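> Following is a predicted model, sequence given first.
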Amino acid sequence: MKLKGQHHLYALDLGAALALTAVYVGFARLTADDGQPTYTGPFWLGCLIAAAVGLPIAVRRRWPLAVLGTVLVALTTASLLDIPREPYTAAGLAAYLVALAEPARRSVPALAVTLSVACGAVYLGEATVTPAEDWQGAVGVAGLVSVVIGGAWGAGCTVRGRRVEAEREERRRSERALDEERLRIARELHDIVSHNLSLIAVKAGVAGHVAEAAPQEARAALKVIEETSRSALAEMRRTLGVLRTEGAPLGPVPDLDSLGSLVAEADRTGVDVDLTVHAVEGLAKGTQLTIYRIVQEALTNVIRHAAPTRCQVTVEADAREIRIDIADEGPPPASRQVISELPDGHGLLGMKERVMMYGGSFDAGPRPEGGFTVSVRLPAEGTP
């Protein structure tokens, strides 16, 4: 797959390789001009050296170090034979890929060897073997070669660093997304387990209390426990199914239409819920799930702390704001206690965290006339 994605890069390398080879073949055919030394050996040898200088560039992405070594040997030979008239472009192209593809423990020594050999060969060729410059001119040419090779290596090293940093950032984003998904699943599981276990606990208490005096009512309570536990297990399987690599049958995501099932479950525990929903059409699925979970957690708290009682649930959603209000009348007078602080547990905290995540406001507390109220405001544009 990687090779397929780099076809255009291999094509560019092939074009560069053929161009460099052609250039060096042209250098091998030059005749003496203005007293400048030129290659005087057999033409076939010049072509062989030209091929060794240029053609390896076509495969520099596969074998960077091997290509750099081959090109360096060929360029050194060409310098000593007075073929090159350019500042080691092939060595620069090869050094770029070495810095890009190889770790520093290999690319840095390769750069040092390349600069030493290339600059030495250029100096010897220009000032000693076939003098065309004085020593100062030879040093200048060697310096130009070192700038080309070193600059190409530096560019490759910079690109490599940026890619490494981009990969790290991508991993960080992936880890953050994974953490957020785990947190979302944890919230979903908390809501599922908390709500359904509250129903089961209430009905189990009823069954234990009336088991001898009213067996019929006890059996009805046990029936509710059975249905609720099966429903909870199915919902947990659907939620956890996203974590399984082999996949799992997923049910529909709870939405506003599912609020009726919450009302029915609460009614079985003795909480008479008056539900009012006014929402615009086309509300996002994520928004509907958020509303469902908030109402579910609020009703769970009512079942835990106030059943049997009456409860008013109002959901209003328009294009600008979502308003959720849940107010109960508190437990019956015989068992009523004055509530001076928020109930213990993580239910309210979970609701508050969910609301804060979407930039909304959350308020909860006892009512002056008795009971408890939860009020949530969410910006419509802040819900996914």
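Done, it's in. Numbers count the residues shown, from 1 in each chain.
> going forward, measure contacts between C-alpha atoms and count neighbours the same way
OK.
> In the chain, which residue is most central in space?
S174 (2.8 Å; Cα atoms, centre = their mean).
> From the contact counts, what lies against the longest helix along the chain?
Counting by DSSP state H, the longest helix found in the chain is helix 135-210. Applying 3 or more Cα pairs under 8 Å, 6 or more residues apart in numbering; DSSP states H and E, one finds that helix 135-210 makes contact with helix 89-101, helix 104-124, helix 215-240, helix 285-305.
> Go through these and pick out the most buried.
Most buried of the helices and strands packed on helix 135-210 by mean neighbour count (mean count of other Cα atoms under 10 Å) is helix 89-101; its value is a mean of 26.
> what helices or strands is that one leaning on?
Using 3+ Cα pairs under 8 Å, 6+ apart: helix 89-101 touches helix 64-80, helix 104-124, helix 135-210.
> Go again with 6 Å.
helix 64-80, helix 135-210 (3 or more Cα pairs under 6 Å, 6 or more residues apart in numbering; DSSP states H and E).
> Mind checking these for the one nearest to Y88?
With distances scored as Cα to Cα, the stretch of the helices and strands packed on helix 89-101 nearest to Y88 is helix 135-210 (6.0 Å).
> After the helix or strand hosting G15, which helix or strand is next?
Here G15 sits within helix 7-28, counting by DSSP states H and E. Note on helix 7-28: by DSSP H and E, the next helix or strand toward the C-terminus is helix 43-54.
> Not counting that following helix itself, show me its contacts.
The contact list for helix 43-54 (Cα atoms under 6 Å, 6 or more residues apart in numbering) reads A17, L20, T21, Y24, V25, A28, V71, A74.
> Now do the contacts for the second one.
Remark: with contacts taken as Cα under 6 Å, 6+ apart, L20 is in contact with G54.
> quick one: it from D191, how far?
Here the criterion is Cα to Cα, to the nearest Å. By it, L20 lies 68 Å from D191.
> and what of the fifth one?
In this structure, V25 lies at 77 Å from D191, with Cα to Cα as the measure.
> One more to weigh against that first structure:
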Amino acid sequence: MRVDPVQADTALAVVLTVVTIVYGLQSYQARYRAEGWRPFDLAAAGLCVLVALPLAVRRRHPWPVLVLSVTGLLVYTGAGFQPSVNVWPPLLAGYTVIARQPPREAVAAGTLTGGAWIASGLEARLSVELAVAQSVIALGIVGIFATGTRRLAERNAQLAEATDRLRREQELRARHAVVEERVRIARELHDVIAHHLSALAVQAGVAEYVFASDPPAARAALAAIGATSREALEEMRGLLQVLRVSGEVPCDQERLYRAAPGLAQLGELVERTRAAGVPVRVVVAGSARMLAPGVDLCAFRVVQEALTNVIKHAGRPATATVDLCYRPDRLEGRITDDGPGNGRAVPGSGLGLIGIRERVRLYGGSVHTGPRPDGGFEVAFTLPVTSTDP
């Protein structure tokens, strides 16, 4: 539980004030009355309050507190009152200034506090040597602790600044990764839409050709045109929802016109991963079927990024498993590994995983990434799908 500094200082000031007054009364009756010191009366108690109670605000007003405390101590000793524990509050006030103010002010605070201690020692009938020695020792100890506190505060401030800068950099990197992924989706948009438009052109040609000679075939072609166009519109709508990037982004023309991969190329991807030194096992459940090009591409990219993650971070020996389950209304995928690598669990790392989430969310799916309880890493995704006839 964190203690409020203001409450702690207030409690300390009150305790020191009470202790000083009680000690002054008891020590006067027990010792200093017989030695002829001035009686410890209300004036002495009031000066004790002036010396100790301002410590309640020492963090907010370090210099005024030090001046009040030192002034109270000098008036107390100059009025002929007995030696007391009043010397400690000015020392604490001096520590606060030394620890929190610039070096020049710290030297001035040390000089003021040391002078008050020497004056108090002389008024207490100590020798000059002893009064100076106790002042030097007390200020030396205070200086050591105050310097350590100052350096710790400076390091904490630097650490807080570095942490804030790192957080901003991570946010920028994450946004940059999302933008890059959107640009890549935009480049693949040509392939997806081109597929649908090509199918529409072929089916329209078939319908025109057999319109008079084979009406059932023409109707089937027209039905296929309707289904294909609706699917194309749906994919266009999903893609355009996330393509809000500047037109100044450079475009790789070669990649733009390259055919978009899909799960049909999963075997090639697995072989490349095995060639990189990671054994891969593929398990397919359910009835494998053709998927809409956008969903097919998304599923392939998720598996690709997950296997790339295994190669880069899992360590060796590591074995990866790709599980695909075709259900009537969705495709479920799970890519796991048993590698010892744990760097992938660090928050903010893995920009490829950010791209995975962006892709899957684009098609209305869900994804989960994280370390497995028994070791290794897991990427699990679900994509809503509909059958596409060849």
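That came through fine. It should be emphasised that the depicted structure is a prediction, and the values quoted were computed from it without experimental measurement.
> Now check the second structure for the residue matching the residue nearest to the centre of the first structure.
Using TM-score structural alignment as the criterion, S174 of the first structure maps onto R167 of the second structure.
> quick one, what contacts that match?
Counting by Cα under 6 Å, 6+ apart, R167 of the second structure has no contacts.
> so how far is R182 of the second structure from it?
From R167 of the second structure to R182 of the second structure the distance is 23 Å (Cα to Cα).
> just V379 of the second structure next, same as before
21 Å.
> Buried residues, the regular element (helix or strand) spanning G267 of the second structure. List them.
If you go by DSSP H and E, G267 of the second structure is part of helix 266-275. Neighbour-count burial for helix 266-275 of the second structure flags L266, L269, V270, T273, R274 (criterion: 16 or more other Cα atoms under 10 Å).
> Could you export those to a markdown table, including columns for distance to L92 of the second structure?
Output for the buried residues of helix 266-275 of the second structure, formatted as a markdown table (distance: Cα to Cα, whole Å):
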| residue | distance to L92 of the second structure |
| --- | --- |
| L266 | 72 |
| L269 | 70 |
| V270 | 70 |
| T273 | 67 |
| R274 | 69 |
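> Is the residue nearest to V284 of the second structure when sequence neighbours are not counted in a helix, a strand, or coil?
Among residues not flanking V284 of the second structure along the chain, L324 sits closest, at 4.8 Å (Cα to Cα, 6 or more residues apart in numbering). Secondary structure assignment for L324 of the second structure (DSSP: H, G, I helix; E, B strand; the rest coil): strand.
> L324 of the second structure and G375 of the second structure, how far apart?
21 Å.
> Looking at those two, which is more packed in?
Taking other Cα atoms under 10 Å, L324 of the second structure and G375 do not tie; L324 has more neighbours (22 against 14).
> does the more buried one really touch V282, like I thought?
No - using Cα atoms under 6 Å, L324 of the second structure is not in contact with V282; the gap is 7.9 Å.
> tell me the helices in the stretch 251-384 of the first structure, going along the chain?
Taking DSSP state H, counting those that start in this stretch as the criterion, the stretch 251-384 of the first structure contains helices spanning 259-268, 285-305, 347-357.
> Out of these, which is closest to L222 of the first structure?
helix 259-268 (11.4 Å).
> quick check: angle from the closest one to helix 215-240?
On the basis of axes from the mean of the first three to the mean of the last three Cα atoms, to 10 degrees, helix 259-268 of the first structure is oriented at 150 degrees to helix 215-240.
> Need the contact partners of helix 259-268 of the first structure.
Counting by Cα under 6 Å, 6+ apart, V273 sit against helix 259-268 of the first structure.
> relative to helix 135-210, how tilted is that helix?
Using the same axes, to 10 degrees: helix 259-268 of the first structure against helix 135-210 is 40 degrees.
> Using the neighbour-count criterion, name the buried positions in helix 259-268 of the first structure.
L259, L262, V263, E265, A266, D267, R268.
> Then stretch 352-364 of the second structure?
G352, L353, I354, G355, I356, R357, E358, R359, V360, L362, Y363.
> can you check stretch 59-71 of the second structure too?
For stretch 59-71 of the second structure, by 16+ other Cα under 10 Å, it's R59, P62, W63, V65, L66, V67, L68, S69, V70, T71.
> for stretch 157-174 of the second structure, same thing?
Result for stretch 157-174 of the second structure [16+ other Cα under 10 Å]: buried residues Q170, A174.
> once aligned to the first structure, how far is it on average?
Its aligned residues in the first structure lie a mean 2.6 Å from stretch 157-174 of the second structure after superposition (mean Cα distance after the TM-score superposition for the first structure).
> Over to stretch 65-77 of the second structure?
Stretch 65-77 of the second structure sits 2.8 Å off on average (mean Cα distance after the TM-score superposition for the first structure).
> ditto for stretch 133-150 of the second structure
Mean for stretch 133-150 of the second structure is 2.6 Å (mean Cα distance after the TM-score superposition for the first structure).
> what sits up against that stretch?
Y95, I98, A99, G114, W117.
> Could you report the separation of the residue lying closest to the second one once chain neighbours are set aside from T147 of the second structure?
It refers to I98 of the second structure. Spatial nearest neighbour of I98 of the second structure, excluding adjacent residues (Cα to Cα, 6+ apart): A106 at 4.2 Å. Using Cα to Cα, A106 of the second structure is found at 10 Å from T147 of the second structure.
> hmm, back to that, how about the contacts of stretch 133-150 of the second structure, which pair is most distant?
Counting by Cα to Cα, the most remote pair of the contacts of stretch 133-150 of the second structure is A99 and W117, 19.0 Å apart.
> roughly how far out does stretch 150-157 of the first structure sit from the chain middle?
30 Å (Cα atoms, centre = their mean, to the nearest Å).
> residues contacting V379 of the second structure?
Per Cα under 6 Å, 6+ apart, neighbours of V379 of the second structure: R334, I335, H368, T369.
> if we go to 7 Å?
A306, R334, I335, T336, H368, T369, G370 (Cα atoms under 7 Å, 6 or more residues apart in numbering).
> Does the last one lie in a helix or a strand, and which?
What it means is G370 of the second structure. Counting by DSSP H and E, G370 of the second structure is found in strand 366-371.
> so where does the residue nearest to Q203 of the second structure when sequence neighbours are not counted fall, helix or strand?
Leaving aside its chain neighbours, Q203 of the second structure sits nearest to A221 (5.3 Å; criterion: Cα to Cα, 6+ apart). For A221 of the second structure, the host element (DSSP H and E) is helix 215-240.
> In the first structure, which residue range corresponds to the helix or strand that comes right after that helix?
Per DSSP H and E, the first helix or strand lying C-terminal to helix 215-240 of the second structure is helix 253-256. Counting by TM-score structural alignment, helix 253-256 of the second structure pairs with no residue of the first structure.
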